[in-house]
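J.: Below are the sequence and a predicted model for it; my questions follow.
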Amino acid sequence: MDNETPSTPKGIVWASFVLSIVGVAISTYLTIAHYKGAEILACADTGIVNCATVTTSAQSKFLGLPVSNLGLTFFLAMVVINSPWVWRRNSLLLDRTRVICLVGGMGFVLWLIAAELLIIDHICLWCTGVHVVTFALLLVISRTWSSELLRRSN
């Protein structure tokens, strides 16, 4: 069995890399806000949009770890496996790793969105930015996976 995959289009390579970097930037900002205090967040603190309420809620930690740290770790890993240099390896294992990580990340995002809407009753625009980036990454990466499945089924 061949572990090589055909070359990935440059647009997908660069889109996944740039989205991963954007995810690192937003997650870094949220991590700094976690340790410095939510009051540094450039976000409304009245009405449904209230970053301070969301980032200091009980749901802002998962198994005792700040969710922002988990997001930062996730996106740092995404930067590595979505870097153009790693994409050149054309590895089926890396393709599968990307998909598995993003499906897991998207599952976590859905849980966080549910927590914001159903438990906290507020949303954080910065968190929403992370959610959008994760979803966009999933869409970009899923295009490569769909193409790969079609090629392998023929």
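T.: Yep, that arrived.

J.: okay, CA-based contacts and neighbour counts for the rest of this
T.: OK.

J.: Just give the number of residues close to residue 102.
T.: By other CA atoms under 10 Å, 21 other residues sit near residue 102.

J.: tell me which element it falls in.
T.: Using DSSP states H and E, residue 102 sits in helix 92-114.

J.: and here's the other structure:
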Amino acid sequence: MAYADEFPDFDPGTLPVIPHGWIDQSWRNDACPSFRLPGALVAWIDFADPAQRDAPSQPRFALCRTDDEGATAGTVIAGDDWRSILDAAARHLAGLAISLEWGCAGQIDAENGLFAILHAAIGETPDFDRWSLKATTAEMVAEGLRLLGLEAAA
């Protein structure tokens, strides 16, 4: 699926830069194009011209959590500024791997979840040996966001 095929009236010049690893999952029966970060988030990108939108009064962008099957599981943020959407994506992903107690089961599970998202997005498993040299979860999160093209948003 490609947004250009599913939404031929969507002006490609108005599409913001989509971060690496986000998959075009646009479908013509939806209101607008969408891009998914497997296992984590989906970004909905509506037409730049409100008159072309199904709901002209709604914001142009929406970022939603997804469940394991990819179904929308709640809105993280909606607005008209793409940078704020990317910032929210970075904060959301960083929050998946933050724990105050280093080495606790929850923190390790969260890091493994972040690794799974990275694997789905970049198509390869991160180098765990290299990552284990990082001193903190925050450093691991920063590296993960860098790989996803969201480092400037963190």
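T.: Noted; the coordinates are in hand. From a predicted model like this one, the values you see are computed outputs, not experimental measurements.

J.: State the TM-score obtained for the two superposed chains.
T.: Aligned and superposed, the two chains score 0.30 in TM-score terms (TM-score structural alignment, normalised by the length of structure 1); 72 aligned residues with a CA RMSD of 4.5 Å.

J.: on that earlier part again, give me the buried positions along the helix holding residue 102 of structure 1.
T.: Judged by neighbour count using 16 or more other CA atoms under 10 Å, the buried positions of helix 92-114 of structure 1 are 92, 94-95, 98-99, 102-103, 105-106, 109, 112-113.

J.: what's the answer for stretch 139-146 of structure 2, then?
T.: In stretch 139-146 of structure 2, counting by 16+ other CA under 10 Å, buried: 140-146.

J.: Quickly name whichever of these is closest to residue 119 of structure 2.
T.: Comparing the buried residues of stretch 139-146 of structure 2 against residue 119 of structure 2 with CA to CA picks out residue 144 as the nearest, at 10.2 Å.

J.: In helices, which of the buried residues of stretch 139-146 of structure 2 appear?
T.: Those of those mapping onto helices are 140-146, per DSSP state H.

J.: Strands of structure 1, residue ranges please.
T.: 61-62, 65-66 (DSSP state E).

J.: Output those in a markdown table, with distance to residue 55 of structure 1 and mean neighbour count appended to each entry.
T.: Listed next are the strands of structure 1 as a markdown table, based on distance: least, CA to CA, whole Å; neighbours: other CA atoms under 10 Å:
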| stretch | distance to residue 55 of structure 1 | mean neighbour count |
| --- | --- | --- |
| strand 61-62 | 9 | 14 |
| strand 65-66 | 9 | 14 |
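
J.: Generate TSV for those strands, with distance to residue 24 of structure 1 as supplementary columns.
T.: TSV is the format used below for these (distance: least, CA to CA, whole Å):
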stretch	distance to residue 24 of structure 1
strand 61-62	18
strand 65-66	15
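
J.: Of the ones you listed, give the one that comes closest to residue 26 of structure 1.
T.: Closest among the strands of structure 1, using CA to CA: strand 65-66, at 14.4 Å.

J.: now for that closest one, which elements pack on it?
T.: Applying 3 or more CA pairs under 8 Å, 6 or more residues apart in numbering; DSSP states H and E, one finds that strand 65-66 of structure 1 contacts no other helix or strand.

J.: Could you export the buried residues of stretch 139-146 of structure 2 to a markdown table, including columns for distance to residue 91 of structure 2?
T.: Conversion of the buried residues of stretch 139-146 of structure 2 to a markdown table gives the following (distance: CA to CA, whole Å):
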| residue | distance to residue 91 of structure 2 |
| --- | --- |
| 140 | 14 |
| 141 | 10 |
| 142 | 11 |
| 143 | 14 |
| 144 | 12 |
| 145 | 10 |
| 146 | 13 |
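
J.: Show me what the top strand by length along structure 2 is packed up against.
T.: For structure 2, the strand with the greatest residue count under DSSP E is strand 72-79. Contacting strand 72-79 of structure 2 under the criterion 3+ CA pairs under 8 Å, 6+ apart are the following elements: strand 61-66, helix 82-95.

J.: That'll do, ta.
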